[in-house]
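Chemist: quick one: sequence plus predicted model below, questions after.
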Amino acid sequence: MDGFELKYGFPPGDNQALLVEDGQRAVAALTDSSPVATDLVTFYRSIHEVVLADVGNGYWIDSVDGVLVMLAEYGPVHVGEDLDGLVIGSDGGGWSYVVATDGTVWRTQTATWDEHDLDLVADDLRLLLELLEHSVTRFIATGEPGFV
């Protein structure tokens, strides 16, 4: 990321996807707590968390422990009439990402999910991850973040 420090006044941090040490424990804790989309179970079997703090305002996909803390404090997010989801991360600009039990991925329109104003971002977690990849690629090439 040539020129990052010159432009922002500090060196880039560690932007990475961290692998999980005990995927079975993580998945068991998650599935015991709430109904969960299959894609999310698959994701957390391998990935602990994603930290992209230096891409735009940043992007984070929380660890299972982080997801469980949010679930315990606030409960599931009501995405639709008969559809709930779990907050799995944020963009550093106040939006949170929610994966619904049907696998769809939603983004809050404000810094709170209490208002139930959500936009559909991706049909599934895989597409969200692809959109994040495009955002990283765009940021490296142009300095502009994506639109996830």
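Modeler: Right, received. Where do you want to start?

Chemist: from now on I want contacts and neighbour counts done on CA atoms only, so please keep to that.
Modeler: Fine.

Chemist: so Arg107: helix, strand or coil?
Modeler: Put simply, Arg107 is strand when judged by DSSP: H, G, I helix; E, B strand; the rest coil.

Chemist: what comes up buried for stretch 109-119?
Modeler: Neighbour-count burial for stretch 109-119, counted by 16 or more other C-alpha atoms under 10 Å, picks out Trp113, Leu118.

Chemist: run the chain-centre distance for that stretch.
Modeler: With C-alpha atoms, centre = their mean, to the nearest Å as the basis, stretch 109-119 stands 15 Å off its chain's centre.

Chemist: same check, this time on stretch 54-65
Modeler: For stretch 54-65, the separation from the chain centroid amounts to 6 Å (computed by C-alpha atoms, centre = their mean).

Chemist: can you measure across that stretch, start residue to end residue?
Modeler: By C-alpha to C-alpha, to the nearest Å, the extent of stretch 54-65 from end to end equals 23 Å.

Chemist: that one: which residues count as buried?
Modeler: Neighbour-count burial for stretch 54-65 [16+ other C-alpha under 10 Å]: Asp54, Val55, Gly56, Gly58, Tyr59, Trp60, Ile61, Asp62, Ser63, Val64.

Chemist: list the buried residues in the lengthiest helix in the chain.
Modeler: Scanning the chain for the helix with the most residues, using DSSP state H, yields helix 125-142. In terms of neighbour count (16+ other C-alpha under 10 Å), helix 125-142 has its buried residues at Leu125, Arg126, Leu128, Leu131, Leu132, His134, Ser135, Val136, Thr137, Phe139.

Chemist: try it against this one:
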Amino acid sequence: MLATDDSHQATDALVDLTPIPSDLTTLYWVISEASLADVDNGYFIHSPATVAEHFREYGPAPIDDESVALVFASDGGGHLFAIGDSGQVRKSTTASWFDDFEVAASSLQEFLEQLGRRIANQP
């Protein structure tokens, strides 16, 4: 879904709530969310309002070398994707907010490029 005035306001509110990487802010100024249920077992980029709600409820993702890491996406298996101030995208090792997160991509751009390749390779 393309970004709207409401999603821009939600992005501003998220920025006010906690520092977020500029790449994520830029993404949210273009799209508000994405639902790719037919790619592999599904990929979902959460709206800025959902990210803020989850941050209030669960706090930051527990990634030791990040000052704050926000969960911004998930897959159909319940794994979470988080991004921190380093810009790296991490994927939870289980379908839990509180387990380990591993590096999935060196940047949000790389994460989106990987997702684009998965889309292109769909039958």
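Modeler: Arrived safely, thanks for sending. A quick note: this is a predicted structure, and the numbers were derived from the prediction, not measured.

Chemist: nearest to Val79 of structure 1, of the buried residues of helix 125-142 of structure 1?
Modeler: Each of the buried residues of helix 125-142 of structure 1 was checked against Val79 of structure 1 using C-alpha to C-alpha; the closest is Leu125, at 15.5 Å.

Chemist: skip the chain neighbours and tell me the closest residue to the alignment partner in structure 2 of that closest one.
Modeler: Alignment note (TM-score structural alignment): Leu125 of structure 1 maps to Leu108 of structure 2. Nearest non-adjacent residue to Leu108 of structure 2, counting by C-alpha to C-alpha, 6 or more residues apart in numbering: Val89, 6.3 Å away.

Chemist: map the one you found onto structure 1.
Modeler: Per TM-score structural alignment, Val89 of structure 2 is aligned with Val105.

Chemist: dump the residue contacts of that match.
Modeler: With contact taken as C-alpha atoms under 8 Å, 6 or more residues apart in numbering, Val105 of structure 1 is in contact with Tyr97, Val98, Val99, Leu120, Val121, Ala122, Asp123, Asp124, Leu125, Leu128.

Chemist: same for whichever strand or helix holds the first one, what does it pack against?
Modeler: Read it as Tyr97 of structure 1. Following DSSP states H and E, one finds Tyr97 of structure 1 within strand 96-100. Under the contact criterion of 3 or more C-alpha pairs under 8 Å, 6 or more residues apart in numbering; DSSP states H and E, strand 96-100 of structure 1 touches strand 83-90, strand 105-108.

Chemist: what helices and strands are in contact with the longest one?
Modeler: Think strand 83-90 of structure 1. By 3+ C-alpha pairs under 8 Å, 6+ apart, strand 83-90 of structure 1 packs against strand 59-61, helix 64-74, strand 77-80, strand 96-100.

Chemist: what two of the contacts of Val105 of structure 1 are the furthest from one another?
Modeler: Greatest spatial distance among these (C-alpha to C-alpha): Tyr97 and Asp123, at 12.8 Å.

Chemist: more neighbours: which of the two?
Modeler: Applying other C-alpha atoms under 10 Å to Tyr97 of structure 1 and Asp123 shows that Tyr97 carries more neighbours, namely 27 against 14.

Chemist: which non-adjacent residue is nearest the more buried one?
Modeler: Closest residue to Tyr97 of structure 1 apart from its sequence neighbours, by C-alpha to C-alpha, 6+ apart: Arg107 at 4.6 Å.

Chemist: so the one you found makes contact with Ala122?
Modeler: No. If you go by C-alpha atoms under 8 Å, Arg107 of structure 1 and Ala122 don't touch, sitting 9.3 Å apart.

Chemist: give me the more crowded residue out of the two.
Modeler: Ranked by neighbour count (other C-alpha under 10 Å), Arg107 of structure 1 and Ala122 place Arg107 first, with 24 against 19.

Chemist: show me the contacts for that one.
Modeler: Contacts for Arg107 of structure 1 (C-alpha under 8 Å, 6+ apart) come out as Trp95, Ser96, Tyr97, Val98, Leu118, Asp119, Leu120, Val121.
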